[in-house]
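Peer 1: Provide a 3D model corresponding to the input given below.
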Amino acid sequence: MSNAAARVADSTGNWVDTRAPVWARPYLRLSRFDRPIGSWLLLMPCWWSAALAAGVAHDVHDLARVVVLFFIGAFVMRGAGCTWNDITDRDLDGKVERTRSRPIPAGQVTATQAAVFLVAQALVGLAVLLQFNSFAVMTGIASLAIVAVYPFMKRITYWPQVVLGLAFSWGALMGFAVILGRIDPAALALYAGSISWVIGYDTIYAHQDTEDDALIGVKSTALLFGARTKQMLALFYGLAVVLIGTALWLGGAGLPAFVGLAAFAVHLARQIARIVISDSALCLRLFKSNRDAGLLLFAGLLVDAVLRAG
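Peer 2: Prediction:
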């Protein structure tokens, strides 16, 4: 198989395809290092929570270390989650145009090799987790149950995005667990807001596969919402902004945090205005743009935390 043919269909021309050692490429693709957007989206609630918790504590002396550890942990554990997803979905992936070139259905690695790689990534993630306090360690371990069941949800419900939201938003709890050693009402509100955000952006992402999903019996909110997608995005994105705003209020956040939230809200509104569900390329671009939306909110929270600590 040529290198070009070995590339994943919706990821070409990245550093994995052009610079990584040939032997490592299938494993880096399993971890989605050729498409890191999911790792960034997993990271955003972690960073939001850490910054908000540091503001609550009026202390940012440990925030830089936590931000770095969350960065490493998010990329490694997202890789582990994607590897698990690819192992469980290997038969379905072979039936979908966008995913049939993934490493397992394409024959680049076996399911057994992928499982060994999954364990290796999980061990790295555990090493990161063990840098935190015992309450944070237990909180992090508790998320694994949700991660484990997520790949199966698309087979039984039109709402797998809710389960993805539960998993991808767990970082909204972790920041408080790490910084404060507890989970405050502000963390719970932030978690709920992040879940609503995930449901929205993953609905956009799922619109790339609606035809194939309908043929093979895979369910999603994209299929459920259909022509009502704009209205449902307005509902879930709007709920995300309200719930995150509630979290900021409960956490005693100041003006910079709310400015960041306002920028986040404007970004989401622009996504709703621009989306055309039949345009797969546009859906992918809008989905990826959520990293920038998340960074806008984080910037506001970070400035607020620093000012409150001063």
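Peer 1: going forward, measure contacts and count neighbours with C-alpha atoms only.
Peer 2: Will do.
Peer 1: mind listing what Ala122 touches?
Peer 2: Val76, Met77, Ala80 (C-alpha atoms under 8 Å, 6 or more residues apart in numbering).
Peer 1: Alongside the first, I'd like the structure of this one:
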Amino acid sequence: MATPTDPGSVADAQRGNWVDSYAPGWLKPYARLARWDRPIGVYLLFWPCAWSLALAAVRQPANGFDAVALIYCFVGAVLMRGAGCTFNDIVDRDIDMKVARTRLRPIPSGQLTTRNAVIFLVAQALLAFLILIQFNTFTVAIGIASLVLVAVYPFMKRVTWWPQLFLGLAFSWGALVGWSSQTSSIGPAPLLLYLGCILWTIGYDTIYALQDIEDDALIGVKSTARLFGENVKPIVGLFYAATVACWLAAGFVSGAGWVLALGLVPVAAMLAWQVMTLDARAPANAYNRFYSNHYVGLVLTGAILLEWMF
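Peer 2: Prediction:
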């Protein structure tokens, strides 16, 4: 993270991001609302889609890997992540004004009205629906069902210590979408992948939430970071260990073998590094370990694709 150079830039945006540097003035508030200046959320939403598409190719090698579906999933991830963030900021606009990291977001800072944010939300959701209907009917139904989770997530930090669980339920949904787009069904493999992604999300979002732990305590916002307290490192480590076990099981159920198993070794090593080097008192340390999960997704995608090619 870096200190913003643009007057409207948010605190957790990277210096020199394309929105601050190149986007026209009228677009910047909308781009920041959708987090286009912080694409890590797109990656984390997209990777479960990529994994499930690749596992479906391992399961049905004669059908090959559906690269077109991969592109659809990525565009859908951009749109749905943007819509989810927009909805989240509409719901959390009063809370965001009280948190140092979020008070410069477009709505609490006055860059955008709530009305314009709602219009932008609807536009993103409609475009995402146009992407979704490119798939089979079963996948369309699966995709629409995810809206329930997207809708309830922003409220969970007010009522439960486990908002990260609900984020995991929503953010991992691509594990079901990708597989069903190829098979028109759901089975043990995508369910195991989905479970692993939920556990992974709880782990990395707990790390992310460490950045706000003091402000959250002051205003009464709940999180697993606050719940785990001094035990955050061993508990996140347990979630990550269970994550790798679920992913390995999903691979074996899909028909994968030693290539995927070997590919999970660096994945496990990266997750272990996050836990062992985590400093819960340093927001920049927490953010960097959170961000490194993008590379976890990249390595696992490569491992599954190598399994398919072999």
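Peer 1: about what we covered before: please tell me which one of the contacts of Ala122 of the first structure counts the most neighbours.
Peer 2: Counting neighbours by other C-alpha atoms under 10 Å, Ala80 leads the contacts of Ala122 of the first structure with 27 neighbours.
Peer 1: how about it, what's its partner in the second structure?
Peer 2: With TM-score structural alignment as the criterion, Ala80 of the first structure lines up with Ala83 in the second structure.
Peer 1: how about that match, what does it touch?
Peer 2: Ala34, Phe120, Leu121, Val122, Gln124, Ala125.
Peer 1: 6 Å instead, please
Peer 2: When contacts are counted by C-alpha atoms under 6 Å, 6 or more residues apart in numbering, Ala83 of the second structure touches Leu121, Gln124.
Peer 1: cool, Tyr240 of the second structure as well?
Peer 2: Trp200.
Peer 1: Asp202 of the first structure matches what in the second structure?
Peer 2: Match for Asp202 of the first structure (TM-score structural alignment): Asp205.
Peer 1: Could you find the closest non-adjacent residue to its match?
Peer 2: Spatially, and ignoring its direct neighbours in sequence, Asp205 of the second structure is nearest to Gln164 (6.2 Å; C-alpha to C-alpha, 6 or more residues apart in numbering).
Peer 1: Could you find the counterpart of the one you found in the first structure?
Peer 2: Going residue by residue (TM-score structural alignment), Gln164 of the second structure aligns to Gln161.
Peer 1: and that match, how far is that from Gly94 of the first structure?
Peer 2: Relative to Gly94 of the first structure, Gln161 of the first structure is positioned 21 Å away (C-alpha to C-alpha, to the nearest Å).
Peer 1: When those two are compared, which one has more neighbours?
Peer 2: A count of neighbours by other C-alpha under 10 Å puts Gln161 above the other of Gln161 of the first structure and Gly94, at 27 against 16.
Peer 1: That one and Ser220 of the first structure: what is the separation?
Peer 2: 7 Å.
Peer 1: cool, and Met44 of the first structure?
Peer 2: 23 Å.
Peer 1: Helices of the stretch 101-250 of the first structure, start to end?
Peer 2: Applying DSSP state H, counting those that start in this stretch to the stretch 101-250 of the first structure gives helices spanning 111-129, 134-142, 144-153, 160-168, 171-179, 185-206, 210-216, 221-225, 229-250.
Peer 1: what number of residues lie near the counterpart of Val148 of the second structure in the first structure?
Peer 2: Using TM-score structural alignment, the partner of Val148 of the second structure in the first structure is Ala145. Each residue near Ala145 of the first structure was counted by other C-alpha under 10 Å, and the total is 10.
Peer 1: Leu243 of the first structure too?
Peer 2: Counted with other C-alpha under 10 Å, residues neighbouring Leu243 of the first structure total 22.
Peer 1: Kindly report the same for the one 5 residues further on.
Peer 2: Other residues lying near Leu248 of the first structure total 24 when counted by other C-alpha under 10 Å.
Peer 1: Kindly state which residue of the second structure is aligned to it.
Peer 2: Match for Leu248 of the first structure (TM-score structural alignment): Gly251.
Peer 1: Now for that match: which residues touch it?
Peer 2: Applying C-alpha under 6 Å, 6+ apart, no residues qualify as near Gly251 of the second structure.
Peer 1: 10 Å instead?
Peer 2: 51-52, 55-56, 58-59, 189-190, 192-193, 245, 257-258, 260-261, 304, 307 (C-alpha atoms under 10 Å, 6 or more residues apart in numbering).
Peer 1: Val60 of the first structure too?
Peer 2: Val60 of the first structure neighbours (C-alpha under 10 Å, 6+ apart): 50-51, 53-54, 66, 179, 302, 305-310.
Peer 1: which one of those is nearest Val109 of the first structure?
Peer 2: Ranked by distance to Val109 of the first structure (C-alpha to C-alpha), the contacts of Val60 of the first structure are led by Val66 at 34.2 Å.
Peer 1: How much space separates the closest residue to the closest one other than its chain neighbours from Ala263 of the first structure?
Peer 2: Of all residues not flanking Val66 of the first structure in the chain, Ala50 sits nearest, at 7.4 Å (C-alpha to C-alpha, 6+ apart). Applying C-alpha to C-alpha, the value for Ala50 of the first structure to Ala263 of the first structure is 19 Å.
Peer 1: out of those two, which sits in the busier spot?
Peer 2: Counted by other C-alpha under 10 Å, Ala50 of the first structure and Ala263 do not tie: Ala50 has more neighbours, with 34 against 18.
Peer 1: follow-up on the earlier one: and the host helix or strand of the residue nearest to Val66 of the first structure, what does it pack against?
Peer 2: Using DSSP states H and E, the element containing Ala50 of the first structure is helix 37-57. In terms of contacts (3 or more C-alpha pairs under 10 Å, 6 or more residues apart in numbering; DSSP states H and E), helix 37-57 of the first structure is packed against helix 63-88, helix 160-168, helix 171-179, helix 185-206, helix 229-250, helix 255-274, helix 280-288, helix 290-309.
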